[in-house]
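**Q** need a structure here:
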Amino acid sequence: MDVEAIRVRDLVRDVVTEVAPEELPLVAGLAGFDDAGAVRRLGGRDRRRETLGFGLGEAAALVTPVVWLAVDQAAQRIVGTWMDNGITRTGTALRRLFRRPVSEPVVIPPLTREQLALVRESVLTMAAQRGLEAERAAVIADAVVTRLVLVETEADGTPELPGSDTPDGPERPDRPDEL
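**A** Model (predicted):
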């Protein structure tokens, strides 16, 4: 993974840790799937193997599907990596054949202000579709955008907090008395 980019699954984990830590077992459970498989499961299109008689569709107010689906959707639009149906079918066939993920993780590069606004709007829209309250949706959307901005800040070498060291920054004294 590039320093200036973040994988969707890492962003989801970071945001869920911040706004809904009780959902971390769900995020951990999705770690065994590739990104396309996780999106299928969270989107409710993969119902054939539900052994409990219910699925994520019944848990519509979860944060994890909102963040993952919205960010994945926005990343696909921004990066322009919508896959051709033939490629998707081939990837699905290979997954079935080898019983393991074959797709590359979705990665979000540094974004412009307009693209960050698109991601925020995507999260708000997905949250509304999933039945989250507007106030809760705004908190989630803000957490997603904040994390994306922090990734860009880290990539630029700008310290996250005043006084933090950066690998490429000027040498700083080890002790305050050396100032």
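
**Q** going forward, measure contacts and count neighbours with C-alpha atoms only.
**A** Fine.

**Q** Give me the buried positions along the biggest helix by length in the chain.
**A** The residue-count maximum for a helix in the chain (DSSP state H) belongs to helix 134-156. Across helix 134-156, burial judged by 16 or more other Cα atoms under 10 Å covers 137-138, 140-145, 147-152, 154.

**Q** For it, give me every contacting residue.
**A** Helix 134-156 is contacted from outside by 3-6, 11, 14-15, 18-19, 63, 67, 110-111, 116, 119-121, 123-124, 127-128, 159-160, using Cα atoms under 8 Å, 6 or more residues apart in numbering.

**Q** now that helix, how far from the centre of its chain.
**A** Here the centre of helix 134-156 is set off from its chain's centre by 11 Å, with Cα atoms, centre = their mean, to the nearest Å.

**Q** Helices of this structure, start to end?
**A** Going by DSSP H, the chain shows helices at 8-19, 24-30, 35-43, 63-79, 85-98, 113-129, 134-156.

**Q** Second input sequence below; structure requested for side-by-side comparison:
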Amino acid sequence: MTTVSVHDLAKRVVEAVAPGELASFEPVAAPYLDHPARAERRLRRGDDDPLGFGLGDAVEMVTPVVALVSGSVITALSDGFGEAVKGGVGKVFRKLTKRRAVEAPVRAWSEDELAKVRATALVRAKALGVREAKAEALADAIVVALLLERDGRG
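**A** From the prediction side, this is the model:
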């Protein structure tokens, strides 16, 4: 069975929403993919400098947020959404920050599952401080990236 990794999903989404960040994707995304909880704490404190050049305040990058949101989506997919959505979308965030899956199976997701993917991505992005319009665009890009992955257009 084919799988999609957090890394691959995040990279595909960055390519779609911020292609200018693709050249720096690997070094910028690495801490968020390898140690998401630690990297998220730094991001929330506002002292995260993804490039390491003192440009953190000058350059707003989407790669860190995309990496964290992709991790939440992959975890939800690998869990089959089960317990994560029983109590409503608001509880997804708390569950998904506790454990992260590295990959999820690629399959023909139902419309309901894709709606849950979008809702998960939207809640997560907003929780990370992304404004409504950008969070909506990011959630849509995640769904499109998963559909492209499913259709083998990688």
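
**Q** re earlier: burial-wise, tell me which of the helices of structure 1 comes out on top.
**A** Highest mean neighbour count among these (mean count of other Cα atoms under 10 Å): helix 63-79, with a mean of 22.

**Q** other SSEs contacting that one?
**A** For helix 63-79 of structure 1, the packing partners by 3 or more Cα pairs under 8 Å, 6 or more residues apart in numbering; DSSP states H and E come out as helix 8-19, helix 35-43, strand 107-108, helix 113-129, helix 134-156.

**Q** Ok, which of the ones you listed comes nearest A28 of structure 1?
**A** helix 8-19 (8.5 Å; Cα to Cα).

**Q** matching residues in structure 2 for that closest one?
**A** Under TM-score structural alignment, the alignment places helix 8-19 of structure 1 onto residues 6-17 of structure 2.

**Q** on average, how far is that stretch from the matching bit in structure 1?
**A** By mean Cα distance after the TM-score superposition for structure 1, the fitted stretch 6-17 of structure 2 averages 1.0 Å away from its aligned residues in structure 1.

**Q** That stretch: how far from the chain's middle?
**A** The chain centre lies 8 Å from the centre of stretch 6-17 of structure 2; the measure is Cα atoms, centre = their mean.

**Q** Next: stretch 69-79 of structure 1.
**A** Put simply, stretch 69-79 of structure 1 sits 9 Å off its chain's centre (Cα atoms, centre = their mean).

**Q** can you check stretch 105-121 of structure 2 too?
**A** With Cα atoms, centre = their mean, you get 13 Å for stretch 105-121 of structure 2.

**Q** what do we get in structure 1 for V66 of structure 2?
**A** By TM-score structural alignment, V66 of structure 2 lines up with V67.
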